[in-house]
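[1] Okay, here's the prediction I keep looking at, along with the sequence it came from:
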Amino acid sequence: MNQTTQQPLPDVKAFGKVGVLYGGRSAEREVSIQSGNGVHQALLTMGVDAHLFDTGERSLADLAQAGFDRVFIALHGRYGEDGTLQGALELLGLPYTGSGPMASSLAMDKTMTKRVWLQHGLPTPDFELLDAQSELRTVPDRLGLPLILKPPHEGSTVGVAKVIGYSDMKEGYAQASIFDDEVLAEQFIAGRELTVAVLGEGRAARALPVIEIVAPDGNYDYEHKYISNDTQYFCPAALPEDVSNQITDIAVRAYRALDCAGWGRIDFMLDANNQPWLLEANTSPGMTSHSLVPMAAKAVGMSYAELCVSILSGAACKVHSPPRNS
């Protein structure tokens, strides 16, 4: 089993002044505001000296001068989850939660993520990267129908389209290309939608219980993720033990393959033959009232506030300078 056992919480006074980075400039700004507010309030209730900092409204110069001893990244999408901010924090020498610049960048790029997973022998649906509409007529012949079109550098199902027939390709491509210069075409896997939260780093990384997501008509879009109450969640998912163990094992292997750290979430489809298929990795998952990592943590007896403190305790710079020759 890969599931975590709860560790004693650290002395929060040792964290010093903590910045909660939220908001930002991505298409997921509104979700990030919800996540940031939730994390901020949770840290305050645990006695942490926490302060909100909106990276969409304030500059890196402001961040450098804010006097934070460490930061909790509650940003989603570009300029927060994609390695750009992580690189800046490394230059500032400011410890931060989650994965480092390289892992964040890889995980934010769905195409590169799938290439890394394939290199490690991990199962992910067939795909093609499209950069021109001229390919639209032939892609269904190779990937089959239905298929999924998505912007490879966005999250939260932003711009994702399910294509049922050839005639839907142009509209689906247009929807996805609003958010990206490229469009990822992916084989559609019919089955159960699952997700696994992972905490820790390297050999210490462990999975939380599998969550099953049941959305109306199987449509787990932005509306059903963050707004509607119609989506159902089952944690732990009702799965045979061997299947559950296989999924959590693959989740941890997928997380480690990208060199993720701190925390993250790995999304799956489980087909009719109980074969799991990796969809994507999230290195800064949502922390809203509808979010899944807090749900999985609750299943092992960890409250939302305890989860936030646990994640914050792992804040660190990931790039280390080589020793200087004397």
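    Alright, I've got the coordinates.

[2] contacts, neighbours, all on C-alpha from now
    Will do.

[3] contacting residues for the spatially most central residue of the chain?
    Using Cα atoms, centre = their mean, the residue of the chain that lies closest to the mean C-alpha position is N282, 1.4 Å off. Residues near N282 by Cα atoms under 8 Å, 6 or more residues apart in numbering: A107, M108, G264, R265, I266.

[4] ok so L184 is a helix residue?
    No. Counting by DSSP: H, G, I helix; E, B strand; the rest coil, L184 is not part of a helix but strand.

[5] Next one: it from D126, what distance?
    10 Å (Cα to Cα, to the nearest Å).

[6] Second structure follows, compare the two:
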Amino acid sequence: MNILLIAGGWSSEREVSLNGAKGIHKALLRLGHSVTFFDPEHSLDGLLAAAREHDFAFINLHGSPGEDGLVQALLESIGCPFQGSRSTGSFLALNKSVTKQVFLDNGLPTPEWEFLAKRPSKDWRPKFSYPLFIKSNTGGSSLGLSRVASDEHLSESLDHLFATESQLIVEPLIEGVEVTCGVLGQVALPPILIEPAEGSAFFDYDAKYRPGGAREICPAPLPETITAKVKHFALKAHEALGLSGYSRADFIYSPDGSLHLLEVNTLPGMTATSLLPQEAAAVGLSFDALIAKLIQLGLTDNK
């Protein structure tokens, strides 16, 4: 097939997108496809014209545009098939405060939160005790994220984050370890337990992308009952948001045995060593086989 590989864009996660696209490009060539690279940052106005000349679009954008459903909606308008979720599910899942409402409505456990549509007044205080997290309502890769330990750091963190983000959410610190679980088709994959390296307080951007920044254990060494619950919640969240193809749900697993669903990613990282490809490898799918599966699912979902 002639495949249009869409990556780059203009979000804060641009470099993550471009790095992942390199491996996807090579895999597509190994699978026998012809590939045209398309970067919306340089030529968004030409997307429809380019898509019309291709059989399929493979989207590897992070943040907006891409995870917000904009590119998906454009492709849908001309009937160009693509991998992953369609525009409505993508739009819902990118907005953390919205997804949390969907989670609660479907009986999925998620931490409490406060939504900040604008910079609050200087005397504003969150309803949660310190330490807490303030993060972008629509960002990813742990960019636009701040751990706040006291009133003294609150104003500085808000100023810093609102300088680049239009909306934020505030969440209490949930003690525990990070667990992530991918969904491929209608099957939940083996979860991964994430242990940030010494010196990293949490799984931040540096821990995610610096070699040795975190220890990622797959399958996660969790009790069987917890593994089953993680997979159940990941699949239920995928379905509740109306997603298709693939997704990845992120959790905190607390010492008391409770699980807390943080968010769902509709375009998870896709380097060969990213989290979802690791989970696919655990069930016998090579990176190339995973790419082929996503194309197959995309062709089926877009009929």
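    In hand now; what should we look at? Everything numeric in this text was worked out from a predicted model, so none of it was measured.

[7] about what we covered before: from the contacts of N282 of the first structure, which ones fall inside helices?
    A107, M108 (DSSP state H).

[8] Tell me the one of the contacts of N282 of the first structure nearest F68 of the first structure?
    Using Cα to Cα, G264 comes nearest to F68 of the first structure of those, at 23.4 Å.

[9] Now check the second structure for the residue matching the closest one.
    Taking TM-score structural alignment, the alignment pairs G264 of the first structure with S247 from the second structure.

[10] Does the residue mapped onto D181 of the first structure from the second structure fall in a helix, a strand, or a coil region?
    Matched to the second structure by TM-score structural alignment, D181 of the first structure sits across from S166. Counting by three-state DSSP, the backbone at S166 of the second structure sits in coil.

[11] that older thread, got JSON lines for the contacts of N282 of the first structure, with neighbour count too?
    Supplementary listing: the contacts of N282 of the first structure in JSON lines, determined by neighbours: other Cα atoms under 10 Å:
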{"residue": "A107", "neighbour count": "28"}
{"residue": "M108", "neighbour count": "26"}
{"residue": "G264", "neighbour count": "25"}
{"residue": "R265", "neighbour count": "24"}
{"residue": "I266", "neighbour count": "25"}
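
[12] leaving aside the residues next to it on the chain, what's closest to the aligned partner of I33 of the first structure in the second structure?
    Under the alignment (TM-score structural alignment), I33 of the first structure maps onto L18 of the second structure. In space, and not counting its chain neighbours, L18 of the second structure is closest to G8: 5.2 Å by Cα to Cα, 6 or more residues apart in numbering.

[13] And the helices in the stretch 151-300 of the second structure, which stretches?
    For the stretch 151-300 of the second structure, the helices defined by DSSP state H, counting those that start in this stretch cover 151-162, 205-209, 224-240, 275-282, 287-301.

[14] packing partners for the third one?
    Judged by 3 or more Cα pairs under 8 Å, 6 or more residues apart in numbering; DSSP states H and E, the packing partners of helix 224-240 of the second structure are helix 96-105, strand 177-184, strand 187-188, strand 246-253, strand 259-265.

[15] Where in the first structure does the second one fall?
    Same thing as strand 177-184 of the second structure. Taking TM-score structural alignment, strand 177-184 of the second structure hits residues 192-199 over in the first structure.

[16] For burial, what's the neighbour tally of the equivalent of V309 of the first structure over in the second structure?
    With TM-score structural alignment as the criterion, V309 of the first structure lines up with A292 in the second structure. Neighbourhood size, A292 of the second structure [other Cα atoms under 10 Å]: 16.

[17] distance of A292 of the second structure from N19 of the second structure?
    Distance, A292 of the second structure to N19 of the second structure, by Cα to Cα: 19 Å.

[18] can you give me how far the helix or strand containing K135 of the second structure is from the chain middle?
    Using DSSP states H and E, K135 of the second structure sits within strand 132-136. Counting by Cα atoms, centre = their mean, to the nearest Å, strand 132-136 of the second structure is centred 16 Å from the centre of its parent chain.

[19] After it, heading C-terminal, what element do we hit next?
    strand 145-148.
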